[in-house]
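J.: Pasting the sequence and the predicted model now:
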Amino acid sequence: MTPDETTAYFTRADGSYLFARWGRPIVPITFGVLDETIAVLKGAIEALCVLTGHKMAETDPELGANLMVFFIQSWDELTETPNMDRLLPDLEPLVARLKAADANQYRAFRFDEDGGIKACFSFICMDDALRDVPAETLALNQMVQAMVLWSDTAFLGASPIGLVDGTAVLRPDVSSLLRAAYDPVMPVMAQDPSHALRLSARMAAEKVQ
């Protein structure tokens, strides 16, 4: 991955650079699926925590659970769910935009005083396209996109997930990028594109080891 490619992963459509990673252990909870799917999602986030050296916990002292994954059948379920507007301000306009865009997923992040991620609310609307995706592939894709604050255009051209003998795996370049992002010497939040150069340097060093 070149420095320019690394920079693009965290450069938003408006041209601004913004990176953030989790600043606290991840505590996931999932709604709207069967127990076996919950286990698949938890396994995906556990694998990513092993990859990056980040931690999981049984509870978050402030929020209880801080990675909430909701599987829904239509976006209208959000406005019909009591107290959902506490998680998603301006809920009705948001739902209208998601429906107009024919979106099938949405993530909202919350940040701590250092700019690190302290919560992620992930919503997956199970349209016809997603119903055909194997649970393992869907779970890994969703958890990858919750691990850091990617650009809003990061994966429009290519998925972070590949298939090896029919099994969903994280692309090697994305794996390397996540490991670099969670290097303890790297900041939990960055707004300067020079941050991407530091990521690239760590990825290059990993490659020659």
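T.: Alright, I've got the coordinates.

J.: switch to C-alpha atoms for all contacts and neighbour counts from now on
T.: Noted.

J.: where do the strands sit along this structure?
T.: Counting by DSSP state E, the chain has these strands, from start to end: 19-20, 28-31, 67-72, 105-111, 117-125, 161-164, 167-170, 189-190.

J.: What helices and strands are in contact with the fifth one?
T.: Yep, that's strand 117-125 we're talking about. With contacts defined as 3 or more C-alpha pairs under 8 Å, 6 or more residues apart in numbering; DSSP states H and E, the packing partners of strand 117-125 are strand 67-72, strand 105-111, helix 135-147.

J.: got the angle between that strand and helix 135-147?
T.: Going by axes from the mean of the first three to the mean of the last three C-alpha atoms, to 10 degrees, strand 117-125 is angled at 140 degrees with respect to helix 135-147.

J.: now the angle from strand 117-125 to strand 105-111?
T.: 170 degrees.

J.: cool, the third one as well?
T.: For strand 67-72 and strand 105-111, the angle between their directions (the same axes, to 10 degrees) works out to 160 degrees.

J.: Mind listing what's buried along strand 67-72?
T.: Of all the residues in strand 67-72, those buried under the rule 16 or more other C-alpha atoms under 10 Å are 67-70, 72.

J.: Which residues does that strand contact?
T.: For strand 67-72, the surrounding residues in contact (C-alpha atoms under 8 Å, 6 or more residues apart in numbering) are 26-33, 119-126.

J.: Grab the longest helix from this protein for me.
T.: Counting residues, the longest helix found in the chain (DSSP state H) is helix 35-52.

J.: Please list the outside residues in contact with that one.
T.: By C-alpha under 8 Å, 6+ apart, helix 35-52 touches 28, 30, 55-56, 135-136, 139-140, 143-144, 147, 175, 178-179, 182-183.

J.: Comparison target, given below:
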Amino acid sequence: MDADQIGALFTRGDGSYLCARWGRPIVPVVFGVDDATLGVIKGAVEAVVALAGHRIDETDPELGANLMLFFVRDWDELRGVPGLDRLIEGLPALLDRLEAAEANQYRVFRFDAAGAIKACFVFVRMDAHLSDLPAETLALSQAVQAVLSWSERAFAGASPLGMLEGAAVLKPDIAGVIRAAYNPMMPVVARDASHALRLAARISLPEERE
């Protein structure tokens, strides 16, 4: 991917640029799935976090769990989750918008004082399309979209996943962006589009060394 393609992954609809990574270990918790699917989702999160060179932990000292994934059949189910309205400001209005748009997924990020991700709330409504996907595919897609502050338009035209021998895998280009963004030499947060040039240059380094 060139710098323009990478930049598009982090450019919002209003033209602003934001690429933030997690600044603390990720502590996932999953709601609304059976035990078998729970293992698949946590396995996908662990795989993406390992790819990034980041860490999974047992508990977050501030929030307990900081990556919360909710799987529901209808958005209205989230209105009855105790305490969720205290975690998500404006939750009723958000759910109204999601219902009106017939959306099937949404993510809310929280950032620390340095601008790094400190929490992510993932909401997935299992409509007909998502229900037809293998659990492994859905889990990997959600894990990828929670590891960086991608633009809301980043994967609107193309999935971050591809198929290899009948199984969903992360596309090499997207994997390269994740690894580059988590490189210790890169900032935890960037709001200037020139950051995409640095990502592109860092992605190219392994190829140059071979």
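T.: The structure has been received and is ready for your questions. These numbers were taken from a predicted model, which means no experiment stands behind them.

J.: Superposing both, give me the TM-score.
T.: In this superposition the chains share a TM-score of 0.98, using TM-score structural alignment, normalised by the length of the first structure; 209 aligned residues with a C-alpha RMSD of 0.8 Å.

J.: picking that back up, make TSV out of the buried residues of strand 67-72 of the first structure and add distance to residue 105 of the first structure.
T.: Below are these laid out as TSV (distance: C-alpha to C-alpha, whole Å):
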residue	distance to residue 105 of the first structure
67	15
68	13
69	11
70	10
72	10
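
J.: For PyMOL, write the select line for the buried members of the contacts of strand 67-72 of the first structure.
T.: Buried residues within the contacts of strand 67-72 of the first structure, by 16+ other C-alpha under 10 Å, are selected in PyMOL with:
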select buried, resi 26+27+28+29+30+119+120+121+122+123+124+125+126
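
J.: Excluding covalently adjacent residues, which one is nearest to the residue positioned nearest the centre of the second structure?
T.: The residue lying closest to the centre of the second structure (C-alpha atoms, centre = their mean) is residue 146, at 1.5 Å. Excluding the flanking residues, the one nearest residue 146 of the second structure by C-alpha to C-alpha, 6 or more residues apart in numbering is residue 120, at 6.7 Å.

J.: just to revisit the earlier point, the longest helix of the first structure vs the second structure, average distance?
T.: For helix 35-52 of the first structure, the mean distance to aligned residues of the second structure following superposition is 1.0 Å (mean C-alpha distance after the TM-score superposition for the first structure).

J.: Next, the angle helix 135-147 makes with that helix.
T.: 50 degrees.

J.: Pull out the buried residues from helix 35-52 of the first structure.
T.: In helix 35-52 of the first structure, counting by 16+ other C-alpha under 10 Å, buried: 38, 40-46, 48-49, 52.

J.: do the same with stretch 57-64 of the first structure
T.: For stretch 57-64 of the first structure, the neighbour count (16+ other C-alpha under 10 Å) marks residue 60 as buried.

J.: can you check stretch 166-178 of the second structure too?
T.: For stretch 166-178 of the second structure, by 16+ other C-alpha under 10 Å, it's 168-170, 174-178.

J.: Looking at those residues, which is nearest residue 7 of the second structure?
T.: In terms of C-alpha to C-alpha, no member of these lies closer to residue 7 of the second structure than residue 177, at 10.5 Å.

J.: Give me the distance between the two termini of stretch 178-198 of the first structure.
T.: In stretch 178-198 of the first structure, first residue to last residue: 13 Å (C-alpha to C-alpha, to the nearest Å).

J.: meant to ask about stretch 54-70 of the first structure
T.: OK, stretch 54-70 of the first structure end separation, C-alpha to C-alpha: 23 Å.

J.: I'd like to know how far the residue lying closest to residue 161 of the second structure once chain neighbours are set aside sits from residue 23 of the second structure.
T.: Spatially, and ignoring its direct neighbours in sequence, residue 161 of the second structure is nearest to residue 170 (4.5 Å; C-alpha to C-alpha, 6+ apart). Per C-alpha to C-alpha, residue 170 of the second structure is found 23 Å from residue 23 of the second structure.

J.: Return the member of the buried residues of stretch 166-178 of the second structure nearest to residue 208 of the second structure.
T.: Nearest to residue 208 of the second structure among these, counting by C-alpha to C-alpha, is residue 176 at 14.2 Å.

J.: Does that closest one touch residue 204 like I think?
T.: No. Using C-alpha atoms under 8 Å as the test, residue 176 of the second structure is too far from residue 204 to be in contact (9.0 Å).

J.: Of the buried residues of helix 35-52 of the first structure, which is the nearest to residue 199 of the first structure?
T.: Using C-alpha to C-alpha, the buried residues of helix 35-52 of the first structure come closest to residue 199 of the first structure at residue 52, 13.4 Å.
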